[in-house]
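Here you go, sequence then predicted model.
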Amino acid sequence: MDLSLSHCFVTVHDPDLALAFYRDVLGLELRNDVSSDGFRWLTLTTPSQPDVEIVLTEPHAGRPPVDGDALMALLTKGSLNGLIFRTTDLDATFEKVRASGADVLQEPSDQPWGARDCAVRDPSGNMIRIAQAPQA
């Protein structure tokens, strides 16, 4: 079986704030910006993995109101899964993210499981971890 990741979804409360963070702070490239039925979704990719698209979507998009409300409540509490990125220069990446005003949860540090990483929240409260890429 030949299987590869194509898309992953991140729920955001404000597409414009999310775009500013993921594109302008993290350096992702915008692929699509689509509006439909009063909602908007964006797809972005990393320059190093252009075939994997991160889809930023609003809680109520394509869902019944009660489900959108429940998802929004979880988003507001910071209870949704976020993303883990890898970088060749964790310290420089962290300083750029911190300088943007992102909510820092953890400065770069060595983890018990062997990784060196940091953690921040995106403008919607999703946790974003950034790990040091292994040296080649």
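Noted; the coordinates are in hand.

can we go C-alpha only for contacts and neighbour counts from here?
Noted.

can you give me the helices in the protein?
Per DSSP state H, the chain carries helices over the ranges 15-19, 65-77, 90-99.

and of those, who's closest to I84?
Distances from I84 to each of the helices of the chain were compared by C-alpha to C-alpha, and the smallest falls on helix 90-99, at 12.5 Å.

what helices or strands is the closest one leaning on?
strand 103-110, strand 127-132 (3 or more C-alpha pairs under 8 Å, 6 or more residues apart in numbering; DSSP states H and E).

Turn the helices of the chain into a markdown table, columns for distance to D33 and mean neighbour count.
Compiled in a markdown table, the helices of the chain are given as follows (distance: least, C-alpha to C-alpha, whole Å; neighbours: other C-alpha atoms under 10 Å):
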| stretch | distance to D33 | mean neighbour count |
| --- | --- | --- |
| helix 15-19 | 9 | 18 |
| helix 65-77 | 21 | 15 |
| helix 90-99 | 23 | 16 |
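
In stretch 14-30, which residues are buried?
P15, A18, L19, F21, Y22, V25, L26, L28, E29, L30 (16 or more other C-alpha atoms under 10 Å).

residue nearest the centroid of the chain?
Most central in the chain under C-alpha atoms, centre = their mean is L83, positioned 5.1 Å from the mean C-alpha point.

quick revisit: return the most buried member of the helices and strands packed on helix 90-99.
Highest mean neighbour count of the helices and strands packed on helix 90-99: strand 127-132, a mean of 21 (counted as mean count of other C-alpha atoms under 10 Å).

and here's the other structure:
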Amino acid sequence: MTISLSHVHLLADDPDAALAFYRDTLGLELRSEVENDGFRWITLSTPDQPEIEIVISQPRAGHSEEDGAAIEALLAKGELPGLLFRTDDLDGAFERVRAAGNAEIVQEPTDQFWGVRDAAFRDPAGNMVRISQA
């Protein structure tokens, strides 16, 4: 038996802003967009790992009104799990994000005490995104 990662889910209150950040700024490739019942699901992947897809959906999609509101509140606070990426050019990736102006810079490229060099941002929805040097 083998088990492998296929999808990671991420929430975004503005699908267009999320698409601009992940596709246009970070360079992920759009795999699909699905609309259903007034909501959108956007699927992207990195060129080097097309088998692992990031599915971006809206906080209220598929949830009750009460649960959707609670999820939206957590997203607005930046309290939901984010994504960690790896690159061979952290400084280049950081400069692309800074130049695009569509993310909040949380941490410039830094050598961490645990041996990783990384940077951190909040995407347009407030999700934490960390990028480390491979």
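Cool, got the structure. Remember, predicted model here, so these are calculated numbers, not experimental data.

Give me the TM-score for these two chains.
Between these two chains, after superposing, the TM-score reads 0.98 (TM-score structural alignment, normalised by the length of structure 2); 133 aligned residues with a C-alpha RMSD of 0.6 Å.

related to what we said a few turns ago, apart from its neighbours in sequence, what residue is nearest the residue nearest to the centre of structure 1?
Counting by C-alpha to C-alpha, 6 or more residues apart in numbering, the nearest residue to L83 of structure 1 once its immediate chain neighbours are dropped is I128, at 5.1 Å.

do you know how far the one you found is from P50 of structure 1?
19 Å (C-alpha to C-alpha, to the nearest Å).

for F85 of structure 1, same thing?
F85 of structure 1 sits 14 Å away from P50 of structure 1, going by C-alpha to C-alpha.

Tell me which residues touch the residue nearest to the centre of structure 1, please.
Residues touching L83 of structure 1, when contacts are defined by C-alpha atoms under 8 Å, 6 or more residues apart in numbering, comprise M127, I128, R129.

Quick check: it vs A99 of structure 1, distance?
For L83 of structure 1, the distance to A99 of structure 1 (C-alpha to C-alpha) stands at 20 Å.

do Q111 of structure 1 as well
Here Q111 of structure 1 is placed at a distance of 23 Å from A99 of structure 1 (C-alpha to C-alpha).

Identify the residues contacting D111 of structure 2.
Counting by C-alpha under 8 Å, 6+ apart, D111 of structure 2 makes contact with R117, D118.

The one 10 residues further on now?
With contacts defined as C-alpha under 8 Å, 6+ apart, the neighbours of F121 of structure 2 are A103, E104, I105, V106, Q107, M128, V129, R130.

residues touching D122 of structure 1, list them.
Per C-alpha under 8 Å, 6+ apart, neighbours of D122 of structure 1: A18, F21, A102, D103, I128.

now do F39 of structure 1
Residues in contact with F39 of structure 1, defined by C-alpha under 8 Å, 6+ apart, are E58, H60, A61.

if you set the cut-off to 10 Å instead, what comes out?
Contact analysis of F39 of structure 1 by C-alpha atoms under 10 Å, 6 or more residues apart in numbering lists P15, T57, E58, P59, H60, A61, G62.

from those, which single one is nearest R121 of structure 1?
Looking at the contacts of F39 of structure 1 and their distance to R121 of structure 1, the nearest is P15, at 15.1 Å (C-alpha to C-alpha).

Look up how far K77 of structure 1 lies from that closest one.
Taken as C-alpha to C-alpha, the spacing of P15 of structure 1 relative to K77 of structure 1 amounts to 18 Å.

who touches T93 of structure 1 in this structure?
With contacts defined as C-alpha under 10 Å, 6+ apart, T93 of structure 1 is in contact with V25, L26, R86, T87, A99, P108, C118, I130, A131, Q132.

Output the residues you listed in CSV, with distance to A70 of structure 1 appended to each entry.
Converted to CSV, those look like this (distance: C-alpha to C-alpha, whole Å):
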residue, distance to A70 of structure 1
V25, 29
L26, 28
R86, 31
T87, 34
A99, 32
P108, 33
C118, 29
I130, 28
A131, 31
Q132, 34
